[in-house]
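Novice: give me the fold of what follows.
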Amino acid sequence: MVPGFARSAQHGTTSTNGTGDTDMGYATTTDGVEIFYKDWGPRDAPVIFFHHGWPLSADDWDAQMLFFLAEGYRVVAHDRRGHGRSSQVWDGHDMDHYADDVAAVVNHLGVQGAVHVGHSTGGGEVIHYVARHGEDKVAKAVLISAVPPLMVKTNDNPDGLDKSVFDDFQSQVASNRAQFYQDVPAGPFYGYNRDGATPSEGIIRNWWRQGMMGSAKAHYDGIVAFSQTDFTEDLKNASLPVLVMHGEDDQIVPFELSGKKSAELAPNAMLKTYPGFPHGMPTTHADTINADLLAFIRD
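Specialist: Below is the predicted model of the structure:
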């Protein structure tokens, strides 16, 4: 639990929007974990619920939350357990708990008919939440550069990435997380390792800041959660509209083994691809991603 934040929530000093409703606070899960959330916008407006990627936080959605708030939507984003400002518990860092934690926030806020938007690991969280808790409170789902259906190579998924790739991720988190969290955004996450790219020091530092706010244990275990969870049945059983958005130059979650397959599995899916866009395209290409999200949500 992050000192100060949880105490302020428990003592009723969370920020308000002037109507008595909280703009941020905590929802408590069934196993006692405090999940931090932001909740901006009119209480009666349509809701967009954002799910962040590994190892980041709700702050990674700044460009989307501000945009959709200005468009008249109510925007919600949470910090996954062990990430950002949520409780740094040692256990429960798996997709079942992640989905149940989302349900705790949804129930706490009473949001109905929300569009759930997930980036990377957050995309897996979205589709697993829908499968585990039903579609009655969900209008549409959006998977951006997302990990489903399955990242790791198995007998049934021969095109996946070798488990040694993710073992190396865990080794780097355990040995020098601070350096690893510098190298990832400075390189493949935003495509800054490509010829002609112009790295943004602010974006790189913001990624590092978000990562280092979270728990090393949560991030270590989360690598298994995002790489080894099989979302195939979740996708097949999703009857709601699903937008799959994926950059064709995604070096973290390659399009051919993820976005392409997800769009084929979900029965009511629409696929949008982006030539040259990197994994972190909601940040590097926010104008394009926001416009396409808005069109899908309004459709």
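
Novice: going by C-alpha atoms from here, please, whenever you check contacts or count neighbours.
Specialist: Will do.

Novice: can you pull out the strands in the protein?
Specialist: Here the chain has its strands, by DSSP state E, at 24-28, 34-40, 47-51, 74-78, 114-119, 138-144, 242-247, 269-274.

Novice: wait, which of the ones you listed is closest to residue 172?
Specialist: Nearest to residue 172, of all the strands of the chain, is strand 114-119, at 22.3 Å by CA to CA.

Novice: now residue 65: how far from residue 209?
Specialist: Distance of residue 65 to residue 209, given as CA to CA, to the nearest Å: 19 Å.

Novice: who has more neighbours, these two?
Specialist: More neighbours surround residue 65 than the other of residue 65 and residue 209, with 26 against 17 (other CA atoms under 10 Å).

Novice: wouldn't the more buried one be in contact with residue 75 here?
Specialist: Yes. Using CA atoms under 8 Å, residue 65 is in contact with residue 75, at 6.0 Å.

Novice: now residue 139: closest residue in space, sequence neighbours ignored.
Specialist: Leaving out its chain neighbours, the residue that sits closest to residue 139 by CA to CA, 6 or more residues apart in numbering is residue 113, at 4.8 Å.

Novice: residue 58 reaches residue 77, doesn't it?
Specialist: Yes. Residue 58 is within contact range of residue 77, at 5.3 Å (criterion: CA under 8 Å).

Novice: mind checking which of those two has more residues around it?
Specialist: Using other CA under 10 Å, the more surrounded residue of residue 58 and residue 77 is residue 77, with 27 against 23.

Novice: before we go on, could you also do this sequence so I can check it against the first one:
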Amino acid sequence: MPYITTTDGTEIFYKDWGSGQPIIFSHGWPLNSDAWDVELKLAADNGFRAIAHDRRGHGRSSQTWLGNDMDTYAADLAELVDALNLSDIILVGHSTGGGEAVRFAAQHGAGRVAKIATAGAVPPVMVKSETNPEGTPIEVFDGLRAGVLADRSQFFKDLSESFFGINHGFDVSPGQRDQFWRLGMQMGLKGAYDCIKAFSETDFTEDLKALDVPIFIAHGGDDQIVPIAAAAEKTIKLVKNGTLKVYPGAPHGIAGAYQQELDKDLLEFWQS
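Specialist: Now for the predicted structure:
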């Protein structure tokens, strides 16, 4: 399996399918690059080079004690881009991966990134504060941390209900829920715990303001994990060249009818 080794000795696993203009896919928490397999094949089938990595602490990459923060995630991605000598890059990020893509583009991607697509992404900032009253209270994230520590396996099974909107009647197969659990259980405990702070408390406001490439912002209208009012609806006001599409009734997890519609829109955006 292909890996790169970063300057701090972390092994980052990645997939590299097809050839053409590169598209890099960044996954959400608690998943890994397998979550993007359908989109990787879609990209490679349509003349793109599809690349997806497992973030440190996730999947097949090293389970590091340190570096489970957004700056390091973006730096790891930059080292992957350097190792593969990539340019004219399209970035695609879901949830936490949307934050990773935005930070990479703002801090490491000048002259190398052509366009960005996000889905259910965490920017500009998730946690509630006086300046972000639409955000999610810190107690919710404390609850996630407690769940990860107490019984991670059952916690991920329970979390899939709201992740995929099953509790709101969204049609997702039992297999999809099992896959969510499987990918979550491949993640290291320390990475799982630390990443909650990374995705919930990192402020991407200045990163978004710095972007000057086209950005397609997709968000489920019934996203219970990253509520749209504190995320996409604010992001579109901060970027210079953005397009927002809301998928009515769609959840946070990319599955079912939402995935089918989103993939059509992603392919159109990549080819535009």
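
Novice: can you give me the TM-score here?
Specialist: The TM-score (TM-score structural alignment, normalised by the length of structure 2) is 0.97; 272 aligned residues with a CA RMSD of 1.1 Å.

Novice: the strands of structure 1: which one's closest to residue 186 of structure 1?
Specialist: Per CA to CA, nearest to residue 186 of structure 1 of the strands of structure 1: strand 242-247, 17.7 Å.

Novice: one step back: could you check how far the residue nearest to residue 139 of structure 1 is from residue 134 of structure 1?
Specialist: 12 Å.

Novice: just give me the match in structure 2 for the residue nearest to residue 139 of structure 1.
Specialist: Residue mapping for residue 113 of structure 1 onto structure 2 gives residue 88, with TM-score structural alignment as the criterion.

Novice: sorry, back to before: so what sits against both of residue 58 and residue 77 of structure 1?
Specialist: Taking CA atoms under 8 Å, 6 or more residues apart in numbering as the criterion, residue 58 of structure 1 and residue 77 both touch 37, 38, 50, 51, 52.

Novice: among the residues you listed, who's most crowded?
Specialist: residue 51 (28 neighbours).

Novice: residue in structure 2 matching that one?
Specialist: Match for residue 51 of structure 1 (TM-score structural alignment): residue 26.

Novice: which residue is the nearest non-sequential neighbour of the counterpart of residue 37 of structure 1 in structure 2?
Specialist: Residue 37 of structure 1 maps onto residue 14 in structure 2 when the alignment is built from TM-score structural alignment. Residue nearest to residue 14 of structure 2 in three dimensions, not counting chain neighbours: residue 53, with 3.9 Å by CA to CA, 6+ apart.

Novice: now do the contacts for residue 253 of structure 1.
Specialist: By CA under 8 Å, 6+ apart, residue 253 of structure 1 lies in contact with 120, 145, 146, 147, 151, 279.

Novice: tell me the contacts of the third one?
Specialist: It stands for residue 146 of structure 1. Residue 146 of structure 1 touches 118, 119, 120, 121, 122, 123, 124, 246, 253, 258, 259, counting by CA under 8 Å, 6+ apart.

Novice: so which of the residues you listed belong to helices?
Specialist: Using DSSP state H, 121, 122, 123, 124, 259 are the members of the contacts of residue 146 of structure 1 that sit in helices.

Novice: would TSV of the residues you listed with distance to residue 237 of structure 1 and neighbour count be doable?
Specialist: Shown next, in TSV, are those (distance: CA to CA, whole Å; neighbours: other CA atoms under 10 Å):
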residue	distance to residue 237 of structure 1	neighbour count
121	19	27
122	18	29
123	16	28
124	14	31
259	17	28
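
Novice: residue 272 of structure 1: which of these is nearest?
Specialist: For these, the minimum distance to residue 272 of structure 1 (CA to CA) is 9.1 Å, reached by residue 259.

Novice: quick one: the closest one and residue 244 touch, right?
Specialist: Yes. Using CA under 8 Å, residue 259 of structure 1 is in contact with residue 244, at 6.3 Å.

Novice: how much space between residue 106 of structure 1 and residue 172 of structure 1?
Specialist: Look at residue 106 of structure 1 and residue 172 of structure 1: by CA to CA, they are 34 Å apart.

Novice: let me redo that: residue 280 of structure 1
Specialist: 20 Å.
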